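Asks: one predicted model, sequence on top.
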Amino acid sequence: MERLEAIKRSSANPIPELPSDDTTEPLLVDVAISTEAIQAFHGQSGDSFQATPISVDLSSPDFDVVRSIRVWDVRHYSYRRHSREGDCERSLDLVVGSYGDHASFQWSDHAPAPIPAWLPLGNRCEPPSYFRGVGVEWTDTFGFSDYELIRY
């Protein structure tokens, strides 16, 4: 709760207070909507129906956490010697995903920053280095950075 209160105090848009009355029963609502109703709302019918994209503005400082997310997809990495007397050769297939100001996620083959030290991309020929995996890094609302790494 202390952490949530700290987030609330530092937020540009304070979070409304939660009700303190413990006797309040939660209200459960079942909602269903048909494709026909969605089509009628958009004035479209049949096979020509296309959902209207929703634009979300993440440009305010409250969404720094979302914009800080980076997904590092190392599809292939190797650092090895191809022949007994040959030079070490590095092969890297890497894409980085991130969120823009309008909640759009995009992949790029150009890293927005240097490759993080937590990605285990070795640089020794003996023994050879190989790696495949996905890493996600972020910075939380308190400015602490962290990551999660999955090898495959």
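Replies: Right, received. Where do you want to start?
Asks: every contact and neighbour count from this point should use C-alpha atoms.
Replies: Noted.
Asks: wait, residue 150 sits on residue 134?
Replies: Yes - counting by C-alpha atoms under 8 Å, residue 134 is a contact partner of residue 150 at 5.3 Å.
Asks: could you pull out the helices in this structure for me?
Replies: 2-10, 35-42, 64-67 (DSSP state H).
Asks: just the ones you listed: most buried one?
Replies: Highest mean neighbour count among those (mean count of other C-alpha atoms under 10 Å): helix 64-67, with a mean of 18.
Asks: packing partners for that one?
Replies: If you count contacts as 3 or more C-alpha pairs under 8 Å, 6 or more residues apart in numbering; DSSP states H and E, helix 64-67 packs onto strand 88-99, strand 129-139.
Asks: let's have these in TSV, adding mean neighbour count and distance to residue 28.
Replies: Output for those, formatted as TSV (neighbours: other C-alpha atoms under 10 Å; distance: least, C-alpha to C-alpha, whole Å):
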stretch	mean neighbour count	distance to residue 28
strand 88-99	16	33
strand 129-139	17	34
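Asks: one step back: nearest to residue 58, out of the helices of the chain?
Replies: Taking C-alpha to C-alpha, helix 64-67 is the member of those nearest to residue 58, at 7.8 Å.
Asks: what comes into contact with the closest one?
Replies: 58, 98-101, 138-141 (C-alpha atoms under 8 Å, 6 or more residues apart in numbering).
Asks: ends of stretch 71-90, what's the gap?
Replies: 22 Å (C-alpha to C-alpha, to the nearest Å).
Asks: ok, the residue nearest to the spatial centre of the chain - contacts?
Replies: In the chain, the centroid-proximal residue (C-alpha atoms, centre = their mean) is residue 69; its distance is 4.7 Å. Contacts for residue 69 (C-alpha under 8 Å, 6+ apart) come out as 98-99, 136-139.
Asks: and which of those is nearest residue 110?
Replies: residue 98 (11.4 Å).
Asks: which residue packs closest to that closest one, ignoring adjacent ones?
Replies: Nearest non-adjacent residue to residue 98, counting by C-alpha to C-alpha, 6 or more residues apart in numbering: residue 70, 5.0 Å away.
Asks: presented hereafter is structure B, for comparison with structure A:
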Amino acid sequence: MRHLLKKLLPSVAVALTVTSSSLPMPARAQTYPIDCAILLCLSGGWPDSVPCARARAEFIRRITPWPVEPPLQIWRCPMGASYETSPSSNSADRIFEAFFQNKSAGPQQSFPAQDAATRIEAAWRTPEAPINFVLADRAAQLVQDRADIDISGPEFNFVRSIRVFNVQYARQYQAGSEGDCERSANVVLGTYGTQGEFAWQRTSITALPTAHIGLERWGQNCPGIYHRSVFVDWRDYEGNYGFEQVNY
């Protein structure tokens, strides 16, 4: 159901709080994949809860140099996790299934919806076959660093709204007392594709959002500027704008 996620979002904060507070302390960190938490909490506007606070901290840590990573690594959230060989096409409820799944219930399989050639074969560590185990990093490669279900619908626009601007440097200075104003900059932009794949491309200072701070005087006369920062912004499921900036 396309609007299921929207209907369930008001209860996300409560559900996350209950999930966290009802578990023994050592088990809490392993209750769910952190990227499932980031996905849910971001979509709901970062509800006030312990799991969402942890998810947001990880989201920001990933853009804190160095290196700068995709803040949401959706390929690490097994939304297609199921014992079924033909997972449901309902994308929204699979987020909640992945987030609240019982890790002790048994092995889970992931079946990418886009390309049968990238299907991950079931291989699990057991006493009989201890070497048959798919590492998390290898699993991410097999699904080609994208969501393992179809997220092309508008209910997942909040994923594609995420932008990461890495101002690797921006330098402005006057060459001598009567010299020309020298300007140079290297800015790259990270964005998410239709299925959550992440890619970098070159961009410019002028493409930075107005919420970015530190380059307001760029191009005005020639004040001395040396600036480096990473800026991430997004819109949640309801379209509300949010951003974070890390200077370095």
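Replies: Noted; the coordinates are in hand. In this text, all values refer to a predicted model and were calculated from it rather than measured experimentally.
Asks: can you pull the TM-score for these?
Replies: Scored against TM-score structural alignment, normalised by the length of structure 1, the superposed chains reach a TM-score of 0.67; 128 aligned residues with a C-alpha RMSD of 3.5 Å.
Asks: need the helices of structure 1 in CSV (columns: distance to residue 145 of structure 1).
Replies: Below are these laid out as CSV (distance: least, C-alpha to C-alpha, whole Å):
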stretch, distance to residue 145 of structure 1
helix 2-10, 16
helix 35-42, 41
helix 64-67, 10
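Asks: which of the ones you listed sits closest to residue 28 of structure 1?
Replies: Across those, closest to residue 28 of structure 1 is helix 35-42 (C-alpha to C-alpha), at 22.4 Å.
Asks: and that closest one, how far from the chain's centre?
Replies: 31 Å (C-alpha atoms, centre = their mean, to the nearest Å).
Asks: adding distance to residue 107 of structure 1, write the contacts of residue 69 of structure 1 out as a markdown table.
Replies: Formatted as a markdown table, those follow (distance: C-alpha to C-alpha, whole Å):
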| residue | distance to residue 107 of structure 1 |
| --- | --- |
| 98 | 7 |
| 99 | 9 |
| 136 | 13 |
| 137 | 15 |
| 138 | 16 |
| 139 | 19 |
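Asks: what range in structure 1 does the lengthiest helix in structure 2 sit on?
Replies: If you go by DSSP H, structure 2 has its longest helix at helix 50-61. Counting by TM-score structural alignment, helix 50-61 of structure 2 falls onto no part of structure 1.
Asks: now that helix: buried residues?
Replies: Using 16 or more other C-alpha atoms under 10 Å as the test for burial, helix 50-61 of structure 2 gives 50-53, 55-56, 58-60.
Asks: trace residue 128 of structure 1 over to structure 2, please.
Replies: So residue 128 of structure 1 corresponds to residue 224, using TM-score structural alignment.
Asks: from residue 9 of structure 1, how far off is residue 136 of structure 1?
Replies: If you go by C-alpha to C-alpha, the gap between residue 136 of structure 1 and residue 9 of structure 1 works out to 28 Å.
Asks: repeat for residue 16 of structure 1
Replies: 11 Å.
Asks: the residue nearest to residue 98 of structure 1 maps to what in structure 2?
Replies: In structure 2, residue 70 of structure 1 lands on residue 163 (TM-score structural alignment).
Asks: so that match sits against residue 235, correct?
Replies: No - counting by C-alpha under 8 Å, residue 163 of structure 2 sits too far from residue 235 to count as a contact (9.8 Å).
Asks: and the counterpart of residue 182 of structure 2 in structure 1, what does it touch?
Replies: Superposed on structure 1 with TM-score structural alignment, residue 182 of structure 2 falls opposite residue 89. Shown in contact with residue 89 of structure 1 (C-alpha under 8 Å, 6+ apart): 78-82.
Asks: same check, this time on residue 143 of structure 1
Replies: Contacts for residue 143 of structure 1 were tallied using C-alpha under 8 Å, 6+ apart; there are none.
Asks: shared with structure 2, which of the contacts of residue 69 of structure 1?
Replies: Retained in structure 2 by both residues aligned by TM-score structural alignment, their matches' C-alpha atoms under 8 Å are the following of the contacts of residue 69 of structure 1: 98-99, 136-139.
Asks: all strands in structure 2, in order from the N-terminus.
Replies: Applying DSSP state E to structure 2 gives strands spanning 163-174, 181-192, 198-203, 225-235, 241-247.
Asks: distance check, residue 134 of structure 1 against residue 79 of structure 1.
Replies: 18 Å.
Asks: about what we covered before: how many other residues sit next to the match of residue 70 of structure 1?
Replies: Neighbourhood size, residue 163 of structure 2 [other C-alpha atoms under 10 Å]: 22.
Asks: likewise residue 61 of structure 1?
Replies: 12.
Asks: what's the spacing between the aligned partner of it in structure 2 and residue 198 of structure 2?
Replies: Residue 61 of structure 1 maps onto residue 154 in structure 2, with residues paired by TM-score structural alignment. Distance of residue 154 of structure 2 to residue 198 of structure 2, given as C-alpha to C-alpha: 18 Å.
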